[in-house]
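K.L.:
Below is the structure, and that's it, no one-letter string:
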């Protein structure tokens, strides 16, 4: 994982340094703490200049500083992971492999074919020196952040960067849309003194006639957010990338699907209800297919990293244990529990796994009432019976819903594999620290997103992925800081398996056809709503976010199924949403966590209750827009 940046000026009179400020450099270095390098390319006869800046977080193969250059003077910046599609040897670095392939490309078609083949998250910047082309873009889901900023005052300058610095000028940063990849002909732009972007959209291979429709809708959407002096066009050959996943199956059964659990009510949901579904041979086969494809996705994400096996944890001198290389954003809910269970299959048995559980301080006046209503936090009595005895009195003001379910989830994992060291990291955040770190760090990372929901999720994920908290070992509570460079997150499960409350609302109003439309929209907008933001947030700690539920093979498998096989929203909360996932968890030996209802992170961690509980999620957040007086 890296911080990458490129500044282009179509005039050698205005240097790229005017764009490359110290605060931007600082933000990039936090993402890539292991190596930082810069390279400037000036083409005087064509009057353009490019600055390339690469900042490396070393995760696999040999340490490979960026920018990379070749004998043709081409330049490559890569922030990604090749998990499949292109062979990368165990000891190889995927940046070098990708650059080698790019240097061998002889046409635009070859370049587009290469990026169509890559499975895994990526953003890139590639200067093709022989043709004066600058290529850049993000993967289909937008799992890696890339922003752009245009500046007409500096002769149509452009800055591309993994992360921004807050700008007080009119030249605002925007996320590069993950709708395709882009090319700038620097020679042509320098001659014409205009900035033209050529757009190559994603399209499904099986829908040859859909390219015009795909392009036109994407072109209009992107163009409306660009400055007037920047134009977007399609290549004359109408080339495109091939979407790495199959189209969504929108089949709706002619008759209602029979269920063995039609008599379930909200008060009677039990783990046994899932067992009855698994008695169906067809359903059991689908569950096993999901387990297989998701297990392989987790395997790729926990093994493709450098392990310095000789080192011990340095955080707690009194605990001479091996250090964790993988952490999981962990609430004890079905998504994080399933990821943890599958990670346990593939991570070396002697290596700990960090379970990062964040909680925001409950207001004093609400603690007593919360304790009286503790049973309302859970849908199953089985879970509650375990939890009363595990609450740490010293931290009672942090006993938020996700802390309670997280502890219960830890017990389940310890039952499945008692020999594994599971570091349940209790990350406790006060209002004072929240305000301080939002001002110093978080608001810069959430930007250019700006809603109350972005603030809540951004802050929760930032503190969780920082990994600073406490662990309890043999009854002793000790400070702990996670050493893991890889952070697994469950994002993508709700979007594909109808996990959100809005999916139930949609289903009640419009049935399965409406639900299909909603789920199709979820993945289409996940890059702009979630993934760029989360990549910037987690990357700020010199860590890499990895998303097993958004593995291309996982998405293709789920897309191939009709929605009626993935969820049954006629059933109550805690079983109907993400039904297929719950059945997989039950098959893997999980118990009470399999029937926990979906609870959004902002509510489970209680950050949504800390400052202004009357706000709407879609409101612009004034706390993100505030400017420090320091």
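P.N.:
Noted; the coordinates are in hand. These numbers come from a predicted model, not from an experiment.
K.L.:
can we go C-alpha only for contacts and neighbour counts from here?
P.N.:
Fine.
K.L.:
Could you check how far residue 532 is from residue 526?
P.N.:
9 Å (CA to CA, to the nearest Å).
K.L.:
er, residue 447 I mean
P.N.:
16 Å.
K.L.:
just to revisit the earlier point, which residues do residue 532 and residue 526 both contact?
P.N.:
The contact sets of residue 532 and residue 526 overlap at residue 142 (CA atoms under 8 Å, 6 or more residues apart in numbering).
K.L.:
Have a look at these two and say which one is more surrounded.
P.N.:
Per other CA atoms under 10 Å, whichever of residue 532 and residue 526 has more neighbours is residue 532, with 28 against 18.
K.L.:
Wait, a helix at that one?
P.N.:
Yes. Assessed with DSSP: H, G, I helix; E, B strand; the rest coil, residue 532 lies in a helix.
K.L.:
so what's it up against?
P.N.:
By CA under 8 Å, 6+ apart, the neighbours of residue 532 are 142, 143, 144, 145, 146, 175.
K.L.:
closest to residue 483 among these?
P.N.:
residue 144 (21.7 Å; CA to CA).
K.L.:
That closest one: how many residues sit nearby?
P.N.:
By other CA under 10 Å, the residues close to residue 144 number 32.
K.L.:
separation between residue 576 and residue 567?
P.N.:
Counting by CA to CA, the gap from residue 576 to residue 567 is 6 Å.
K.L.:
Residue 179 is in contact with residue 136, isn't it?
P.N.:
No. Residue 179 is beyond contact range of residue 136, at 11.9 Å (criterion: CA atoms under 8 Å).
K.L.:
hold the first one in mind and look at this next one:
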């Protein structure tokens, strides 16, 4: 994880335009605490200031920006998990730069970025052509923002923005629709900046012109007048790293009689595993998802492990390298159980569980779902695992995710009692929420600005910070997670019909409508979720990793029929994310396999903490007020 930035000033005879406000540098350094440096490139028509801030995770520490003898400069915020060979001791930044420095053709650059499996955002100054290349990966798993000066003097690219005074125009997320190139010399001379786009496309399709043109639809319509975006003349493209979504419906997919009347129980879920095709498909998912988790928990530097002969006290003194955003729901439970397979046996795993102070001490009544059936179902699952509200240390934080999180901890301990699971209870008061939103979180959420963005952004920021309490020596003690890698379950709901809106779509438009909805979900995940989550988590000098958005996982799920992934004729707790629930059963999980989807903003109780009358899609007044200060 890194904080990368490039500030370009055109028409330099008018004097330097200062984009790198001290607040921006501060925000970038928080992302990359291990190394910071800058490189200035000057020309008669422009100058570029490159700023790199590195979080060291694997290989040799490689300060950024890096520059070669030709004058090329490279900034890389990414992880190579496949597609390009990276040795155990190698640094992927240097490997990417070595490739780029040897290229002379545009097609070579596109081929390189088409090959990378893993999250990335980059900025590359190609000295021979006076061009700056930049972009984000296909899913937009790494944040990159752009900002154009209102006086036609230049632009800035950065991992995170700032609320600095004097910056008039708002920052915007760079669309994850391809990679861009700007000819700096031409822009300076013409006083018009052309962003040349090289979009993603499915290589297997015969006629791709129409699809490529649609990439321009993702470009913001409110760019300054002196900025325009055009497809490259040669119509060169990046190869999409995943296969297209399967929109065919298998007629022989297993379904059970009277499915809508089946109660959401483990016993009824197990019936689906009697079908041989379903069971085979489930095991294929477990394999591909396990490999995705394996890459993400092992691709980082570790201190030497404790030997088998060392006693448990030495092992218990070790610090966790891996943390999981953990609610006890199906997504985080599956990730935790798979991480347990691959994280060294003597290394703890931190389970980060966030709760916001409730207004009343109301026991089980904190389950305020509109559906009584859902509320009853949640309570029954908590009861089954013998988790009561009495053993919650502070009743003010007796929220749904705290209860299911503790229940999930019991399940994980049953699967592997030798693993040290650090269940980190992160309790946030209204006072602290408001203080940290104003001080730090608001600029991370922006340019997104809805009530939903505020709720999720704040919840993820406090959770990933990892400051709370954990059980140590049979006592609750203050604890701060040391893990630099944070795993999150985002991507599961979008691919496996986990949201309530998917049921609405299915009821009104059937399988075809649901298919289009799922295709849209994955297509917009970069602008709706991932940039924000990357900025929020990275603010702690930590890296977000997304196993459900691994290219191989997405390709596998895209290859399946919708009915092999979800069956929304079945009740909540079974039908949504059906294949993942079955995988959880095969992994040895129990009650968590039939927990209905509960969004983080409701499970953590942040959604109704400040204003009960807001809608998720409303502009968040709290963010807007802060942005104007």
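P.N.:
Cool, the structure landed. As the structure is a computational prediction, the values presented were derived from the model and not from experiment.
K.L.:
neighbour count winner among residue 179 and residue 136 of the first structure?
P.N.:
Set residue 179 of the first structure next to residue 136 and count neighbours by other CA under 10 Å: residue 179 wins out with 27 against 22.
K.L.:
Name the nearest residue to the more buried one, ignoring sequence neighbours.
P.N.:
The shortest distance from residue 179 of the first structure to any non-neighbouring residue, by CA to CA, 6 or more residues apart in numbering, is to residue 201 (5.7 Å).
K.L.:
For that neighbour, pull up the helix or strand it's in.
P.N.:
Using DSSP states H and E, residue 201 of the first structure sits in strand 195-203.
K.L.:
Residue range in the second structure corresponding to that strand, please.
P.N.:
Counting by TM-score structural alignment, strand 195-203 of the first structure falls onto residues 193-201 of the second structure.
K.L.:
next one: stretch 607-618 of the first structure
P.N.:
Matched against the second structure by TM-score structural alignment, stretch 607-618 of the first structure falls on residues 606-617.
K.L.:
buried stuff in the matching stretch?
P.N.:
Going by neighbour count (16 or more other CA atoms under 10 Å), the buried part of stretch 606-617 of the second structure is 606, 607, 608, 609.
K.L.:
Could you tell me the end-to-end distance of it?
P.N.:
Separation of the first and last residues of stretch 606-617 of the second structure by CA to CA is 15 Å.
K.L.:
One more: stretch 251-269 of the first structure?
P.N.:
Start-to-end span of stretch 251-269 of the first structure (CA to CA) is 28 Å.
K.L.:
try stretch 324-333 of the first structure
P.N.:
End-to-end distance for stretch 324-333 of the first structure: 22 Å, by CA to CA.
K.L.:
How far does it sit from its chain's centre?
P.N.:
Here the centre of stretch 324-333 of the first structure is set off from its chain's centre by 14 Å, with CA atoms, centre = their mean, to the nearest Å.
K.L.:
tell me, it lands on which residues of the second structure?
P.N.:
With TM-score structural alignment as the criterion, stretch 324-333 of the first structure aligns to 320-329.
K.L.:
average gap between the strand holding residue 201 of the first structure and the second structure?
P.N.:
Superposed on the second structure, strand 195-203 of the first structure shows a mean distance of 0.5 Å to its aligned residues (mean CA distance after the TM-score superposition for the first structure).
K.L.:
Does anything pack onto the helix or strand following that strand? Which helices or strands?
P.N.:
Counting by DSSP H and E, the next helix or strand C-terminal to strand 195-203 of the first structure is helix 211-223. Judged by 3 or more CA pairs under 8 Å, 6 or more residues apart in numbering; DSSP states H and E, the packing partners of helix 211-223 of the first structure are strand 195-203, strand 230-234.
K.L.:
ranking those strands by burial, who's on top?
P.N.:
The highest average neighbour count among these, using mean count of other CA atoms under 10 Å, belongs to strand 195-203 at a mean of 22.
K.L.:
between it and strand 230-234, how big is the angle?
P.N.:
If you take axes from the mean of the first three to the mean of the last three CA atoms, to 10 degrees, strand 195-203 of the first structure sits at 40 degrees to strand 230-234.
K.L.:
All the strands of the stretch 451-600 of the second structure, in order from the start?
P.N.:
Remark: strands assigned in the stretch 451-600 of the second structure by DSSP state E, counting those that start in this stretch are 467-472, 475-480, 485-487, 543-545.
K.L.:
Indicate which one of those strands is closest to residue 150 of the second structure.
P.N.:
Across the strands of the stretch 451-600 of the second structure, residue 150 of the second structure has its closest neighbour in strand 543-545 (33.0 Å, CA to CA).
K.L.:
ok so, going back, got a list of contacts for the strand holding residue 201 of the first structure?
P.N.:
Contacts with strand 195-203 of the first structure, where a contact means CA under 8 Å, 6+ apart, come from 140, 156, 179-185, 189, 210-211, 214-215, 218-219, 229-235, 238-243.
K.L.:
Give me the distance from that strand to the chain's centre.
P.N.:
The answer for strand 195-203 of the first structure is 24 Å, by CA atoms, centre = their mean.
K.L.:
Equivalent analysis for stretch 190-206 of the first structure, please.
P.N.:
Relative to the centre of its chain, stretch 190-206 of the first structure is centred 26 Å away, using CA atoms, centre = their mean.
K.L.:
okay, which residue is most central for the first structure?
P.N.:
When CA atoms, centre = their mean is applied to the first structure, the residue found nearest the centroid is residue 531 (4.2 Å).
K.L.:
Next, count neighbours for the closest residue to it other than its chain neighbours.
P.N.:
When the adjacent residues along the chain are set aside, residue 531 of the first structure lies closest to residue 143, with 5.2 Å between them (CA to CA, 6+ apart). Around residue 143 of the first structure there are 27 other residues, counting by other CA under 10 Å.
K.L.:
Quickly find the element holding residue 143 of the first structure.
P.N.:
Counting by DSSP H and E, residue 143 of the first structure is part of no helix or strand.
K.L.:
Now which residue in the second structure aligns to it?
P.N.:
Structural alignment (TM-score structural alignment) places residue 143 of the first structure against residue 141 in the second structure.
K.L.:
who's in contact with its match?
P.N.:
Residue 141 of the second structure is in contact with 119, 120, 526, 530, 531, 534, counting by CA under 8 Å, 6+ apart.
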